[in-house]
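J.: Show me how the following folds:
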Amino acid sequence: MLRRTYGDMDLCYEGGESSRTATSRAVQVVTEVLNSGWKNAVIVSHGNLISLLLGHLDQAFGFEEWEALSNPDVYELSFTGPASSFKRIWMP
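T.: Down below sits the predicted model:
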């Protein structure tokens, strides 16, 4: 079931939200943090939402990468002007 939500961003199961809606919510939070003026911030979430955000930044990050996430997992996101990047900085 979850795999389908990566291929169809508008697929929404009863009682849930689509991947497109969830991604938009995550991007909004990151945008708010970037506009806050803080130099560094920590954002914590669950693996599915993290993978959707990373997929928004790099379309190569999808379901298979979600499957490879550990619990917990830590990524560092960097934003320089309009450019963004991320790297995995810790895993158990």
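
J.: CA atoms for contacts and neighbours, from now on please.
T.: Fine.

J.: and after the helix ranked longest in the chain, which helix or strand comes next?
T.: For the chain, the helix with the greatest residue count under DSSP state H is helix 19-35. Later in the chain than helix 19-35, the nearest helix or strand by DSSP states H and E is helix 47-57.

J.: So which other helices or strands are in contact with that following helix?
T.: Under the contact criterion of 3 or more C-alpha pairs under 8 Å, 6 or more residues apart in numbering; DSSP states H and E, helix 47-57 touches helix 19-35, helix 63-67, strand 83-90.

J.: Here is a second sequence; please produce its structure as well for comparison:
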Amino acid sequence: MNKILYVVRHCKASGQEREASLTEEGQQQANELSEFLSEYPIKRIISSPYKRTVESILPYAEKVGIEIEKDERLGERLLSPSNQSNWLELLEQSFQDLSFTLEGGESSQDAINRVKSLIEELVEVPEEHIALISHGNLATLLLKIFDEVYGFDEWKAMSNPDVYMIQLKSDGREVRRIWR
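T.: Next up, the predicted model:
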């Protein structure tokens, strides 16, 4: 087996809500992302259905003629349905204790299980190069599935956009950041 997953964090957006668009800067970043991804033989694109993720990959998808598949399993992780003044501390706690959850929110473990079900399906498909477009929090948890080192500090260090490559081989796997 040889499969490469490109985990892409969306470009700069105007907000966190589901329908938040990219900013003007984010639109420019999406064009830069399109040029960057053109170096890779991606055959399938699966995105969170959130507007900012779809807009981030749209220039590339149009350029190469690949349909964007939308999958809720790549959607933003909801830490809490209400605003939390100490959200950053709570987010850090959720990376340290994967079962930690706030009322109405999703634990890190639940988010991992959600995205893991997608990964398990993708291991079985014929396409070898697949781009997954998501959000910083979920992307970090997705990377954690393949390398335990990923956590709160790695989330904080991510840029908008960002791109990581997960290479799955019969004899192991490798995770590395490829965005410039």
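
J.: Could I get the helices and strands packed on helix 47-57 of structure 1 in CSV, plus columns for mean neighbour count and distance to G7 of structure 1?
T.: Formatted as CSV, the helices and strands packed on helix 47-57 of structure 1 follow (neighbours: other C-alpha atoms under 10 Å; distance: least, C-alpha to C-alpha, whole Å):
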stretch, mean neighbour count, distance to G7 of structure 1
helix 19-35, 16, 9
helix 63-67, 15, 9
strand 83-90, 11, 22
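
J.: Serialize the ones you listed to JSON lines and add fields for distance to L11 of structure 1.
T.: Shown next, in JSON lines, are the helices and strands packed on helix 47-57 of structure 1 (distance: least, C-alpha to C-alpha, whole Å):
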{"stretch": "helix 19-35", "distance to L11 of structure 1": "7"}
{"stretch": "helix 63-67", "distance to L11 of structure 1": "14"}
{"stretch": "strand 83-90", "distance to L11 of structure 1": "26"}
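
J.: Packing partners of the longest helix of structure 1?
T.: Using 3+ C-alpha pairs under 8 Å, 6+ apart, helix 19-35 of structure 1 sits against helix 47-57.

J.: I appreciate the help and will end here.
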